[in-house]
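[1] task: produce atomic coordinates for the following.
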Amino acid sequence: MSGFPLLSALWILPAAGALICLVLPTGFRHAARPLALGVSLATLGLAAAVGMSYSPSGDRFQLVESRPWIPSLGTGYILGVDGIAVVLVLLTAVIVPLLLVAGWRDTSNTDPADRSTATYVGLFLAVEAMVLLSFIALDVLLFYILFEAMLIPMYFLIGGYGGPNRSRAAVKFLLYNLFGGLIMLAAVIGLYVVTSRPGSGTGGATFDFRLISEAVAAGTLPAGAGLINALFLGFMFAFAVKAPLWPLHTWLPDAAVQSTPATAVLMMAVVDKVGTFGMLRYCLQLFPEASRTFAPVIIALAVIGILYGALIAIAQTDMMRLIAFTSISHFGFIILGIFAMTELSQAGSALYMVNHGLSTAALFLIAGFLVSRRGSAQISAFGGVRQVAPVLAGTFLIAGLATLSLPGLAPFISEFLVLVGTFERYRVAAVIASVALVLAAMYVLWLYQRVMTGPPGAGVQGLRDLVPRELVVVVPLIALLIGLGVYPKPALDMITPAVAGTSIEVQPPAAVADGGIP
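    Down below sits the predicted model:
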């Protein structure tokens, strides 16, 4: 490759920033927050350069960098982006600096010798670097290493900062995801062995995603249906835990509630997208026949997750836990669109990843600002906030309406595309999933009514409205939700060509084609 290694710089910059923050000497630790923010903004600039350098009408993978890593194992340092990776890179780069500002006072110790603040922001940058590299990696082994490695800084962010039960939540998060990763490791090794067989079409044992996917498309990969199904399940299980897909979701609510709001958003809006991204890139493109075989089962689980997350959200008395359960429902929509296997549904899913990240960040962070003022997340502790903090109440309403996919806000078009694309092949699944639209209106509007309307309670009367630092976080998120809701074309222009190369042209089962239950 000639020219500036833009993709390498994209992840090396936050990785270097993380390292510097973690090793800052005592006299310089007060500079950790502004340093981390500056690094994240510079990373955003690099991500914007990646977006501007990408041409939707160009090659499938662009800005490719390829260098030898461990040639004897057939693995290399191979980077490249398609349209789906580009929009997720941009999402990550936009979210992280906003989270650093939102969590500016999460570690309030003013002792210059205290390491907690420098560690906190350093871990944020470490997660950003690993997530970015996972989106741009074109080597299966490199992707797997990052898929597992990002659990380490997330574990310390959850377990080191947050609620009283954060240690338990962090261990649960780690055990669930490590178990999924170990299953995936077996599948990665199995895939490598398959590529080493004569006639594989890959030129020998390799982890190069491009070579393997080309061999799969050409039908030269020497593996029986049973082995391919097993490999698919190994990858899919790990991604379903990360995403998460019902019933592998139980780690998410605890981790989200016990974390700081900034950490919870980093996990739900950014890190968990690696799971759904993996389904689109690795499950569908490396194992198309297995994806077709298991699609009805996965769609059924996704629909259950959609309804389950919405129903459980309605029953919550804790505001933060309610919002966490809405994410389980939204991830169900994303996975439904992926495995409906139409270009329309998959384009909607890829766009949904971005829009869910923005809407969840807005709602969870605004709720976090409110909870920090009141000192309680119990919905019953609020009431009448609109009268004492109208800007906070107004932005909370907009974020809530985005969460229920109100037309004109970003999640609407992505949810609409998922449902319309799913209806083309799985009509009953699409109809049942549509019920969640009504449930979403119930939990969002009921939450707003209980928290924001009515006379101010005794503990609410002195609440202050959003301050400038908080507005710096909220205003860009609201602007993006409105902008992508009114004009989603730039994102869809990037996503659609990539999805066209990802989609599997398959015929649905006869019962499904007739509108039956998948």
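
[2] alpha carbons only for contacts and neighbour counts from here, please
    OK.

[3] and the strands in this protein, which stretches?
    In the chain, the strands defined using DSSP state E lie at 62-70, 75-81.

[4] tell me who's in contact with the closest residue to Ser259 other than its chain neighbours.
    Nearest residue to Ser259 in three dimensions, chain neighbours excluded: Gly162, at 4.5 Å (Cα to Cα, 6 or more residues apart in numbering). Residues counted as contacts of Gly162 (Cα atoms under 8 Å, 6 or more residues apart in numbering) are 258-260.

[5] would you do the same for the sequence below? I want to compare the two.
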Amino acid sequence: MIDISESVMQLLLALIVVGPLLGAAAALLPAPPGLKGKTPDQAVLRHGVTVTGVILLAAIVLALGFDHDHPSKMQATTDISWIPALGIRIHLGVDGISLPLLVLTALLTFLCALYSYFKMPSGPSPKAFVALVLVLESGTLATFAVLDLVLFFLAFEMVLIPMYFLIARWGGAGRQAAAWKFILFTLLGSVVMLLGLLLIGVKAGTFDMVALATDNGRGLTTSVQVIAVLAIGIGLAVKTPMWPLHSWLPDAHTAAPTVGSVLLAGVLLKMGTYGFVRILLPVAPDGMRTFAPYLAALAVIGIVYGSLACLNLARQGAKGDLKRLIAYSSVGHMGFVLLGIATMTPTGVNGALFANIAHGLITGLLFFLVGALKDRAGTSDLDTLAEQGGMALYGRAPRLGGLLAFAAVASLGLPGLAGFWGEMLALFGAFEPADGLSRPAFLVFMSIAAFGTLLTAAYMLIVVRRVCMGPRGHETPALADVHGYEFAAWTPLAALTVLAGLWPAALLGLTDPAVQKLLAGGLK
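    Got it, this is the predicted structure:
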């Protein structure tokens, strides 16, 4: 760790939030300043790599300068009055909960920009593509950094339009319908969420999330908390996505370009569960306790439903799309995150936060790999890929096949890889839920979720068998193995998956003190 003054930390966090917006504006200029390329398209794509690289570097320096001895303390804070009449402030800060999500967002966006520099998806001008990716990055980073309910809502909504256009303009078949479904679901959820946020702000007399968390719901009646959790929870659940509000996700992932799928799964889905942890758990603990059993029930239904949907798509003759399969797997994985949150215990919430990061790394890698497979084979249809002895990736492109198998076993929660710890801690949290919650009910939820892990292993191993194994036919053409730029974009995700699996204390050491502080009032 390095010693950095608080003022420099404040500037770094401001740069991380605002920098991508400035980069997006610069990308739309006739020529990105200071950058030259063989063509204008190459110049603007290089500009995207440069800006996201600077933001990633700033996030890493912020993480290095973070006081790891006090991760529960808000650091790099900026608190400026913005709209005094409404009590709205520009309040930024990071703690052990938000810091890993900031770094994950900056990393995934940089890797997507790097990948797009060499493999730009077909569609309109790269200028618009780069600008949209940067606006998306700014909105996501702001969501994890702001500490005002109104600013949180604005940042939460800021990502919708860029993702809509990324799907609608650079996506594949069915992209228009998928983009409309995405925007309608999320906007309708957000309208309800805004009402809940305003209710909390008006009744508590402040929109400041730190003050609200410190008060721990004492300034809000139980009925207000229940209404607020219901309203805000619906908006967050759509973005998570929670069953049965998930139906936009498979269509969006199937139609989205590769980098759109990576950012959607790796970053955007985390915004919903982050809102549960940052806002609802500390601000409305009584309301959360009321809805926790229902949230846990819907979470485990999502785990089993997502796994069964994947098993159906993976079977021979189902004409299952691999991107769609991974999208349904996300419904199951985010179910574990919601189950951990619903336990309202430090163990469960830490598991949820760990599973969030693990899902971002592993599913981001899976979507990169399936995108590369689709580029090579011209399809992501599992039956087509498995015809005539299968893709036999181990024989035709061994590095690509090995990476796909690695990502698959990481996704099914193999011990020693990142996917294991979050799911295990969520199950442990359900084994001993918070006071006031029915332990017998949560033991049932835990058992169902544990059964879901077996289903996850089943469909992932079927995918590996059908795509990676099998005899290579004599007339089967060769496949290009992993390219250099793909290796550069994928290696950090694979390495961090292993690192988080072997050294979970690095992440849990950040989140646990912050979670303990967050839940302290609610656990009394």
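
[6] show me what the residue nearest to Ser259 of the first structure aligns to in the second structure.
    Correspondence of Gly162 of the first structure to the second structure, assessed by TM-score structural alignment: Gly171.

[7] Leu22 of the first structure: which of the strands of the first structure is closest?
    Counting by Cα to Cα, Leu22 of the first structure lies closest to strand 75-81 out of the strands of the first structure; the figure is 25.7 Å.

[8] where does that closest one end up in the second structure?
    The aligned range for strand 75-81 of the first structure is 88-94, by TM-score structural alignment.

[9] what's the average distance for the matching stretch when superposed on the first structure?
    With mean Cα distance after the TM-score superposition for the first structure, stretch 88-94 of the second structure departs from the first structure by a mean of 0.5 Å once superposed.

[10] who touches that stretch?
    Against stretch 88-94 of the second structure from outside (Cα under 8 Å, 6+ apart): 13, 74-83, 144-148, 150-151, 207-208.

[11] could you rerun that using 6 Å?
    If you take Cα atoms under 6 Å, 6 or more residues apart in numbering as the criterion, stretch 88-94 of the second structure is touched by 74-82, 145-147.

[12] for Ser503 of the first structure, see how far away Arg281 of the first structure is.
    Distance of Arg281 of the first structure to Ser503 of the first structure, given as Cα to Cα, to the nearest Å: 10 Å.

[13] likewise for Ala367 of the first structure?
    Ala367 of the first structure sits 38 Å away from Ser503 of the first structure, going by Cα to Cα.

[14] next: Ile145 of the first structure.
    From Ile145 of the first structure to Ser503 of the first structure the distance is 26 Å (Cα to Cα).

[15] who has more neighbours, these two?
    Neighbour totals were compared for Ile145 of the first structure and Ser503, and Ser503 leads with 22 against 14 (other Cα atoms under 10 Å).

[16] counterpart of the more buried one over in the second structure?
    Ser503 of the first structure maps onto Leu519 in the second structure, by TM-score structural alignment.

[17] residue contacts, that match?
    For Leu519 of the second structure, the contact set (Cα under 6 Å, 6+ apart) is empty.

[18] who are the neighbours in contact with Thr453 of the first structure?
    Thr453 of the first structure touches 383-384, counting by Cα under 6 Å, 6+ apart.

[19] from Met209 of the second structure, how far out is the residue nearest to Ile80 of the second structure when sequence neighbours are not counted?
    Nearest residue to Ile80 of the second structure, sequence neighbours excluded (Cα to Cα, 6+ apart): Ile90, at 5.1 Å. Computed as Cα to Cα, the Ile90 of the second structure to Met209 of the second structure distance reads 12 Å.

[20] neighbour count: these two, which is higher?
    A direct count of neighbours by other Cα under 10 Å for Ile90 of the second structure and Met209 places Met209 higher, at 21 against 17.

[21] quick check: the more buried one touching Leu147?
    Yes - using Cα atoms under 6 Å, Met209 of the second structure is in contact with Leu147, at 5.1 Å.

[22] how many neighbouring residues does the residue mapped onto Met460 of the second structure from the first structure have?
    The equivalent of Met460 of the second structure in the first structure is Val444 (alignment by TM-score structural alignment). For Val444 of the first structure, the number of neighbouring residues by other Cα under 10 Å comes to 22.

[23] one more: the one 5 residues further on?
    Using other Cα under 10 Å, Gln449 of the first structure has 15 neighbouring residues.

[24] one more: Gly51 of the first structure?
    Neighbours around Gly51 of the first structure, by other Cα under 10 Å: 18.

[25] what is the aligned counterpart of it in the second structure?
    Using TM-score structural alignment, Gly51 of the first structure lines up with Ala63 in the second structure.

[26] which part of the second structure matches the longest helix belonging to the first structure?
    Counting by DSSP state H, the longest helix found in the first structure is helix 343-374. Using TM-score structural alignment, helix 343-374 of the first structure corresponds to residues 346-377 of the second structure.

[27] the matching stretch vs the first structure, average offset?
    Mean deviation for stretch 346-377 of the second structure: 0.7 Å (mean Cα distance after the TM-score superposition for the first structure).

[28] and that stretch, how far from the chain's centre?
    Taking Cα atoms, centre = their mean, to the nearest Å, one finds stretch 346-377 of the second structure lying 8 Å from the centre of the chain it belongs to.
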